[in-house]
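Chemist: structure, please.
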Amino acid sequence: MGLVLQLLFLVGTASLLQAGCPLVPAITDFDPDRFEGDWYHVEWLDTGLFSQVVNKSSRCRTVSYRHEGNGSFTATVNWKATRRGVYVLPRTVTGSLTRVDPNFPNYFDTNSLRWLPTSAPPGRMYVLDTDYTRYAILYTCTDFGFGITEMGWIIHRNIRGFTVRKRTRVLTELKDNLGIRFINTAMFMDTKTDDCFGTVGNFTSSAP
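Modeler: As a prediction, the model looks like this:
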């Protein structure tokens, strides 16, 4: 626990003002078969230094979800890592998103897609909103007992992501219609996929 605490304070992502992860609204009619498939990461949520390091050290990030038939998914994430601004070899990780409860079909445990030290408690990923054919908004939260750490992404079926008008409407509805006010939508940042090309699972960059 001491190692995790030191890490979170160093990267500035532990929020000691929140007693625990927020209550995320259930999408009771969430359809895993429609959610399945290939997505591009087009925006990331800036929640502090750790999220900045994670998201700025990679480009051309894609994810493929395969429904396992029980509301859970196998997820394959592909990205091209950068080191000091220089592109290195493409990376891939495959893991499971396990549905937490049939009554909360948009809640998933992410034990095998861990991004924190192994001594940390398991994280949880939530689908906050999706129309299945174009976009989805994802949110993760890990509760350490003394504070939480959060990350978030907007994924899209199209590499170019939203039009400005559509983006404004979706993020406004996230707060006004769905009542999700525990994230600051102004902190969603462009992942800058303009120099990426190819298909999901075989996605590269034109940069050196």
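Chemist: alpha carbons only for contacts and neighbour counts from here, please
Modeler: OK.
Chemist: mind listing what's buried in the helix or strand hosting R165?
Modeler: Assigned by DSSP states H and E, R165 belongs to helix 164-176. If you call a residue buried by 16 or more other CA atoms under 10 Å, then helix 164-176 has these buried ones: 170-171, 174.
Chemist: quote the end-to-end distance of stretch 74-94.
Modeler: 7 Å (CA to CA, to the nearest Å).
Chemist: between the buried residues of helix 164-176, which is closest to F108?
Modeler: L174 (19.6 Å; CA to CA).
Chemist: that closest one touches A136, doesn't it?
Modeler: No - judged on CA atoms under 8 Å, L174 makes no contact with A136 at a distance of 11.2 Å.
Chemist: mind listing what's buried along the following helix or strand past the helix holding R165?
Modeler: Note on helix 164-176: by DSSP H and E, the next helix or strand toward the C-terminus is strand 188-190. By neighbour count on 16+ other CA under 10 Å, the buried set for strand 188-190 is 188-189.
Chemist: what does the helix or strand just after strand 188-190 contact?
Modeler: Note on strand 188-190: by DSSP H and E, the next helix or strand toward the C-terminus is strand 196-199. Outside strand 196-199, the residues that touch it by CA atoms under 8 Å, 6 or more residues apart in numbering are 59-60, 203-206.
Chemist: next, the second sequence, to be compared with the first:
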Amino acid sequence: MLAIAGGKGGVGKTTTALGLSAALDAPVVAADADPDMPDLHALAGVDREPTLAALDGHDIETVVQPHPDESDVTLLPAPPIDTDADAVARSLTRLAASDRRAVVDCPAGAGPDAAAPLRTADATLLVTTLCAPALRDAAKTAAMARTLDAPPCGVVLTRTRSAPDAVVELLGCPVVASVPTADAPILDDDGVRAAYRRLAADLGEDIL
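Modeler: Predicted coordinates:
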């Protein structure tokens, strides 16, 4: 299980979760663990339910939804905001214990909701823009990921083509992709898709 995490909302975590999942040359479950910003289902164009929380008591085969355009990607939308935290944690544990490769879109920040998927993930892929507040918060997320034994394997910088050395020093992990700015729908942009293909080729065997 790979956690897609970052300190700020709106930096491109969901786009990265879906873009990387589609680019990997293997079947993968893309799951949304962010009930406050449940964007994965809308970006992928699937139904709002069943959600990740449905894994608490059901087999994964009965609840995942196929991606309409990517045959190797199945999806688990975010649970409702009032879902019991223990049920979400149990669902994440079941997903991690399954034989499916999984990419999980995490809540922003360094609070309990963001910690839950990191506790079950094997590694973390940080996502941030180059603005100072987002980078500072990404550093907090990186520290939390290390504490929870899901160490960062790299950082994806969004809305840029650069990869400053200072980011590597701040976050303690390499810049593994720089995703250019694009108009919506973002994942239809050739430059964006190429960035995620390069990321999948460079890290796919190591992270999943």
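Chemist: what's the TM-score here?
Modeler: TM-score of the superposed chains, computed with TM-score structural alignment, normalised by the length of structure 1, equals 0.35; 125 aligned residues with a CA RMSD of 5.6 Å.
Chemist: re the thing from before, give the residues shared as contacts by L174 and A136 of structure 1.
Modeler: Contacts common to L174 of structure 1 and A136, judged by CA under 8 Å, 6+ apart, are D129.
Chemist: run through the strands of structure 1 in chain order.
Modeler: 37-45, 58-67, 73-83, 86-101, 104-109, 124-130, 135-143, 148-156, 188-190, 196-199, 202-205 (DSSP state E).
Chemist: and structure 2, by the same measure?
Modeler: Counting by DSSP E, the strands of structure 2 are 2-5, 28-32, 65-66, 73-76, 102-105, 123-128, 152-158, 175-179.
Chemist: out of the ones you listed, indicate the one that is most buried.
Modeler: Most buried of the strands of structure 2 by mean neighbour count (mean count of other CA atoms under 10 Å) is strand 2-5; its value is a mean of 30.
Chemist: for that one, packing partners?
Modeler: Secondary-structure packing of strand 2-5 of structure 2 (3 or more CA pairs under 8 Å, 6 or more residues apart in numbering; DSSP states H and E): helix 13-23, strand 102-105, helix 112-120, strand 123-128.
Chemist: redo these as CSV? Include distance to V179 of structure 2.
Modeler: Listed next are the helices and strands packed on strand 2-5 of structure 2 as CSV, based on distance: least, CA to CA, whole Å:
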stretch, distance to V179 of structure 2
helix 13-23, 9
strand 102-105, 17
helix 112-120, 23
strand 123-128, 10
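Chemist: nearest to A31 of structure 2, out of these?
Modeler: strand 102-105 (4.8 Å).
Chemist: counting contacts, what elements does the closest one pack onto?
Modeler: strand 2-5, helix 13-23, strand 28-32.
Chemist: select the longest helix from structure 2.
Modeler: Counting by DSSP state H, the longest helix found in structure 2 is helix 190-207.
Chemist: what's the angle between that one and strand 123-128?
Modeler: 150 degrees (axes from the mean of the first three to the mean of the last three CA atoms, to 10 degrees).
Chemist: for helix 190-207 of structure 2, which positions count as buried?
Modeler: Those would be 192-200, 204, 207, for helix 190-207 of structure 2 by 16+ other CA under 10 Å.
Chemist: packing partners for that helix?
Modeler: helix 13-23, strand 175-179.
Chemist: adding distance to L126 of structure 2, write the ones you listed out as CSV.
Modeler: Below are those laid out as CSV (distance: least, CA to CA, whole Å):
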stretch, distance to L126 of structure 2
helix 13-23, 8
strand 175-179, 9
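Chemist: verify the stated contact: P32 of structure 1 with T74.
Modeler: No - at 11.5 Å, P32 of structure 1 and T74 do not qualify as touching, with contact defined as CA under 8 Å.
Chemist: comparing the two, which residue is more hemmed in?
Modeler: P32 (20 against 17; other CA atoms under 10 Å).
Chemist: roughly how far apart are the more buried one and I154 of structure 1?
Modeler: 17 Å.
Chemist: returning to what we had before: any common contacting residues for P32 and T74 of structure 1?
Modeler: H67.
Chemist: which residue, other than its chain neighbours, is closest to T158 of structure 2?
Modeler: V179 (4.7 Å; CA to CA, 6 or more residues apart in numbering).
Chemist: related to what we said a few turns ago, tell me which of the helices and strands packed on strand 102-105 of structure 2 sits nearest to C153 of structure 2.
Modeler: Counting by CA to CA, and looking across all of these, nearest comes strand 2-5 at 9.4 Å.
Chemist: who wins for proximity to V11 of structure 1 among the strands of structure 1?
Modeler: So among the strands of structure 1, strand 148-156 is nearest, using CA to CA, at 10.5 Å.
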